[in-house]
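Participant: After the sequence you'll find the predicted model.
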Amino acid sequence: MLLEPAVHRIVLPNGCVALLAEQPSLPVVAMYAIVAYGSRYEPDAQAGLASLVGDLLDEGTETRAAQDIALAIEATGARLNTFGGYARSGLSLTALRDDFPQLLDVAADLLRHSRFPEERFAQCQARRLAQLRSRADDARTVASDAFDELVYLGHPARRPIVGYESTVSALTADDARSAYARFFAPNNLLVAVVGDLPVAEMERRLLESLGDWPAAPGFSLPAAPPVERQAAPRQRVIPRPDKEQIHILLGHLGIPRAHPDYYALRVMDVILGDSPGMTARIPRLLRDDLGLAYTTYANITATAGVDPGRFVAYVGTSPENQSKSIAAIRSELERIQQEPVAPEELVAAKAYLTGSFVFNFETNAQRALFLIETEVHGLGADYARRYPALIEAITAEDILRAAQTHLNPLALTTIVAGPVAADAA
């Protein structure tokens, strides 16, 4: 079994949810701790704030300087990572069993008492602004950002998680402190611990480090506006005459992770455009058969999350291959909507998905992250055991129906970035 013994789900008196699993194979304990906070919950004027908050979590607390935190991690050979993403922010910790209790106290301190010193905030802000200027020079990144802007009109997902120069430059340490105080609360906290400790001890340690953290009264999350799949084509051309290659993205809104068609579409992805070794239909056609590109893929499930992800087909190619590449991708989208996939394609895709699933559990950190994902998306405590059967149950008819339902080649967003004229779409 992938997670043995069973996963224990507990709720602390302050509302913190904890998922605990003993794994005694190595003397290592891993933890993920996340809050529902990210760019999804930012106002437009503060785009990029959650990413900065995540980066700054380990830059000092009320009782620990940043250097003290770093020394505590380095002295034990542990790994601590803090992050701020689209819908969740928090930290991960991996430590030897004997060091875990003291480092859990450090991690809890970051979750409860980070203070965002002015000097550290200014340094992080300057690094982020430099990163944003660098991103603006990357045509592929610019194309991806433009794609999101058109696919997610009016929705927070249209913005890059790292924000914009104009918004990040206006942020302050007080903004970070306010967001931290608003969203970092025990009744908005999900923790997963996996490793070489008895579950009873894990629970006791969590109670000691987090149990006296008062719940935030009346806590609720801001609602994100609804987003719908476009009914007509959208397009944008981004001339970059200084580049040699063009970057083409075609697609539209996808599905949330909890959608019942996820598994049929996951198998479809492997067949259509997202298999190992470039053996899927779109890479094989564009790279091997037509010689139009080396880098190309397509998928709809890769970004499925709490909100609908995006269906996207990408190709990087020479400017003269633009029309041929777009036509080839469209032809494969139409084909998978019109013809059942071949039996050998279906068998190979299922074998890859079920065979590679075990690689989600190579480390305790991966196991802890997996538990986070199952809880966030409501997949159930026995999901790891059910997954192979969920994949094996998919038929060619399921894929055909899902492709007809969730792909629309007649209403694609098309982005072209590179050495092309503004009217070249």
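Facilitator: Ah, there it is.
Participant: going forward, measure contacts and count neighbours with C-alpha atoms only.
Facilitator: Will do.
Participant: Tell me which residues are up against the host helix or strand of E119.
Facilitator: Using DSSP states H and E, E119 falls within helix 118-135. For helix 118-135, contacts defined as Cα atoms under 8 Å, 6 or more residues apart in numbering pick out 52, 55-56, 59, 141-142, 162, 164-165, 168-169, 172-173.
Participant: so what does the following helix or strand past that helix touch, helix or strand wise?
Facilitator: Sequence order places helix 139-151 as the next helix or strand after helix 118-135, per DSSP H and E. Helix 139-151 sits against strand 234-239, strand 246-253, strand 413-418, with contacts defined as 3 or more Cα pairs under 8 Å, 6 or more residues apart in numbering; DSSP states H and E.
Participant: any chance of these in a markdown table, with distance to L207 and mean neighbour count too?
Facilitator: Formatted as a markdown table, the helices and strands packed on helix 139-151 follow (distance: least, Cα to Cα, whole Å; neighbours: other Cα atoms under 10 Å):
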| stretch | distance to L207 | mean neighbour count |
| --- | --- | --- |
| strand 234-239 | 52 | 18 |
| strand 246-253 | 42 | 26 |
| strand 413-418 | 49 | 27 |
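Participant: and the comparison structure, right after this:
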Amino acid sequence: MTPFLIEPQIMSYDGGTKLHLFKRELNNVFVVRLKWPSAHLYDGQITHGCAYIALKMLLEGTKSLSFDGFNRYLEGSGIELNLTADGFSFTAMKSSLEKLLYLLSELVNYSTPDENRFQKLLKNEVDQLQSLLDDGDSLAYLEFVKKVYKGTPYAHRVGGDVETLKKLKFQEVSQYIKEVLNWSNLSIYASGNFCETTFRSTLEKNRIQEGFTSNYKQNIQEYDYLKQNSSFCVVKDKKKSSLVMGHLGVKRHSKDYIKLRVLDYILGYGSGFVNRLCKRLREELGLCYSIYGDISSTSSWYPGCLNIQMGTRPENVLNAVNEIEKVILDLKINKVNQKELDDVKSYLKGAMYFSIEGNSSIARYLLEMDIYSLENDFLLKQQSEIQSITLDDIFDVANQYLDPQNMVRVVVGSSEPEGFVKLT
């Protein structure tokens, strides 16, 4: 069996729960990802941050497990839990399968939202966000996203803004848990070493549908995005200026998505100092310690964005912006050389082999196969497409999707660069 072929067992339970199982016996570990609808990106009537806070509230305790008891259960069972934007990821040993499924049933069946714990959680989230906004890099990126996606739900942080979190009501979160975070809307993706029969039968036994609403209907909308050529700054007492610049990108379904991934490694995503942004801005000009840039990694069911991030001295901001735009423009004027392309192809071939070694990666692939309707051999097709990409292909996508004359630029630093509009 080719390592790039992922053939999960897929089943749907009465009431809506979808289960995707991919058993592999590389070791005694397995990973389970839970995903509910990403309502925080779809529905304008839901307060931004509500969905994320609701997920966190599931972890605040159930009928049988207090907050402390919940965490002791995780530790005692050897289960690692991580929060994602629309669910949870669990890592556990094969012997802990039934313990994990019991925990899942507690979360979904017996969540008991408590208003006092909600208020404490909300205060903690606001405090953490305000601390985040004191970091120049984080603030620059958040302001950049607001400008690029202006007028759409994607302009908002998944976890909410300070203003929206302060408006969030306990009743709204409780209602969201009841209407959305139930079995009807849950998809489960599991990869690793587990007993498939035990997984299916235990899940079926633990699911309680009574009292839950029918499937949540996502209100997916299309938006008109502005083409912008604008520069903004936030003046803060920082020794370093944090710069983010870019523009709207493509959806994950774009026919050129794989070609853009290859272009990214030439532009600014590659490791080490081989990509063009790092070579020019760091190695040749000494304008930064590190720089990053790509257009494909944020692609989803809505357009991602080209985003280039770096830190530099305040007096170097305008020079850095100019040099970044020159690097991009050169990709639109001159074809990359064959060695650059061959090096990226070789790197991505090796990286793909490494990516299928971990159960976390496979669980993520199962999720992507589901939400993007990818076929079981999509990795094999990607590998083939990458190896077939030509210099002309890279030149064509650079000209079609990179637009240095229409970019949003945001800088956070101690001074106001010439031509930048100050944000308050």
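Facilitator: Great, that's in hand. Because the structure is a prediction, the values reported are computed rather than measured.
Participant: TM-score for the pair, please.
Facilitator: Superposed pair, TM-score by TM-score structural alignment, normalised by the length of the second structure: 0.92. Supporting alignment: 419 aligned residues with a Cα RMSD of 2.2 Å.
Participant: coming back round to it: now, which of the contacts of helix 118-135 of the first structure sits nearest A298 of the first structure?
Facilitator: T141 (16.4 Å; Cα to Cα).
Participant: F147 of the first structure versus that closest one, what's the distance?
Facilitator: According to Cα to Cα, to the nearest Å, T141 of the first structure and F147 of the first structure sit 10 Å apart.
Participant: A6 of the first structure too?
Facilitator: A6 of the first structure is 42 Å from F147 of the first structure, by Cα to Cα.
Participant: So for the two, which sits in the more crowded spot?
Facilitator: Per other Cα atoms under 10 Å, whichever of A6 of the first structure and F147 has more neighbours is F147, with 26 against 13.
Participant: Touching, that one and T414? I think so.
Facilitator: Yes - under the criterion of Cα atoms under 8 Å, F147 of the first structure makes contact with T414 at 7.5 Å.
Participant: which residues do these two both contact?
Facilitator: Shared contacts of F147 of the first structure and T414 (Cα under 8 Å, 6+ apart): L249.
Participant: could you list every residue that touches the residue nearest the centre of the first structure?
Facilitator: Nearest to the mean C-alpha position of the first structure, counting by Cα atoms, centre = their mean, stands T303 at 6.5 Å. Residues in contact with T303 of the first structure (Cα under 8 Å, 6+ apart) are 309-310.
Participant: Residue in the second structure paired with it?
Facilitator: Counting by TM-score structural alignment, T303 of the first structure corresponds to T298 in the second structure.
Participant: ditto for E165 of the first structure
Facilitator: For E165 of the first structure, the residue aligned by TM-score structural alignment is V162.
Participant: ok, and the closest non-adjacent residue to that match?
Facilitator: Closest residue in space to V162 of the second structure, ignoring its immediate chain neighbours: V126 at 5.9 Å, by Cα to Cα, 6 or more residues apart in numbering.
Participant: End to end on stretch 285-293 of the second structure, go ahead and measure it.
Facilitator: First residue to last in stretch 285-293 of the second structure (Cα to Cα) measures 17 Å.
Participant: Let me fix that, I meant to ask about stretch 300-314 of the first structure.
Facilitator: For stretch 300-314 of the first structure, the end-to-end distance is 12 Å (Cα to Cα).
Participant: What is the distance between that stretch and the centre of its chain?
Facilitator: 10 Å (Cα atoms, centre = their mean, to the nearest Å).
Participant: how about that stretch: buried residues?
Facilitator: Across stretch 300-314 of the first structure, burial judged by 16 or more other Cα atoms under 10 Å covers 300-305, 307-314.
Participant: picking up where we left off before, tell me the SS of the residue nearest to the centre of the first structure?
Facilitator: Under DSSP: H, G, I helix; E, B strand; the rest coil, T303 of the first structure falls in the coil class.
Participant: where's it relative to A157 of the first structure, distance?
Facilitator: According to Cα to Cα, T303 of the first structure stands 11 Å off from A157 of the first structure.
Participant: Can you give the contact residues for stretch 180-187 of the second structure?
Facilitator: The contact list for stretch 180-187 of the second structure (Cα under 8 Å, 6+ apart) reads 15-20, 34-37, 55, 108-109, 207-209, 212-216.
Participant: what about the helices in the stretch 1-150 of the second structure?
Facilitator: 50-58, 67-77, 97-109, 115-132, 136-148 (DSSP state H, counting those that start in this stretch).
Participant: Distance to K259 of the second structure added to those helices, as JSON lines?
Facilitator: Output for those, formatted as JSON lines (distance: least, Cα to Cα, whole Å):
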{"stretch": "helix 50-58", "distance to K259 of the second structure": "33"}
{"stretch": "helix 67-77", "distance to K259 of the second structure": "42"}
{"stretch": "helix 97-109", "distance to K259 of the second structure": "39"}
{"stretch": "helix 115-132", "distance to K259 of the second structure": "34"}
{"stretch": "helix 136-148", "distance to K259 of the second structure": "23"}
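Participant: For S361 of the second structure, which of these is the nearest?
Facilitator: Taking the helices of the stretch 1-150 of the second structure one by one with Cα to Cα, helix 97-109 is closest: 19.2 Å.
Participant: Now that closest one: buried residues?
Facilitator: For helix 97-109 of the second structure, burial by neighbour count (16+ other Cα under 10 Å) applies to 97, 99-101, 103-109.
Participant: Ok, stretch 250-266 of the first structure next?
Facilitator: Across stretch 250-266 of the first structure, burial judged by 16+ other Cα under 10 Å covers 250-258, 261-266.
Participant: What of stretch 54-66 of the second structure?
Facilitator: For stretch 54-66 of the second structure, a neighbour-count test (16+ other Cα under 10 Å) marks 54-62, 65 as buried.
Participant: In JSON lines, list those residues along with distance to T84 of the second structure.
Facilitator: Shown next, in JSON lines, are the buried residues of stretch 54-66 of the second structure (distance: Cα to Cα, whole Å):
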{"residue": "A54", "distance to T84 of the second structure": "12"}
{"residue": "L55", "distance to T84 of the second structure": "9"}
{"residue": "K56", "distance to T84 of the second structure": "10"}
{"residue": "M57", "distance to T84 of the second structure": "14"}
{"residue": "L58", "distance to T84 of the second structure": "13"}
{"residue": "L59", "distance to T84 of the second structure": "13"}
{"residue": "E60", "distance to T84 of the second structure": "16"}
{"residue": "G61", "distance to T84 of the second structure": "18"}
{"residue": "T62", "distance to T84 of the second structure": "20"}
{"residue": "L65", "distance to T84 of the second structure": "22"}
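Participant: circling back to that earlier point, which pair of the contacts of helix 118-135 of the first structure spans the longest distance?
Facilitator: Greatest spacing in these, by Cα to Cα: E59 and V142 (30.3 Å).
Participant: thought I255 of the first structure was touching V306?
Facilitator: No - contact criterion Cα under 8 Å: I255 of the first structure and V306 do not qualify, at 9.3 Å.
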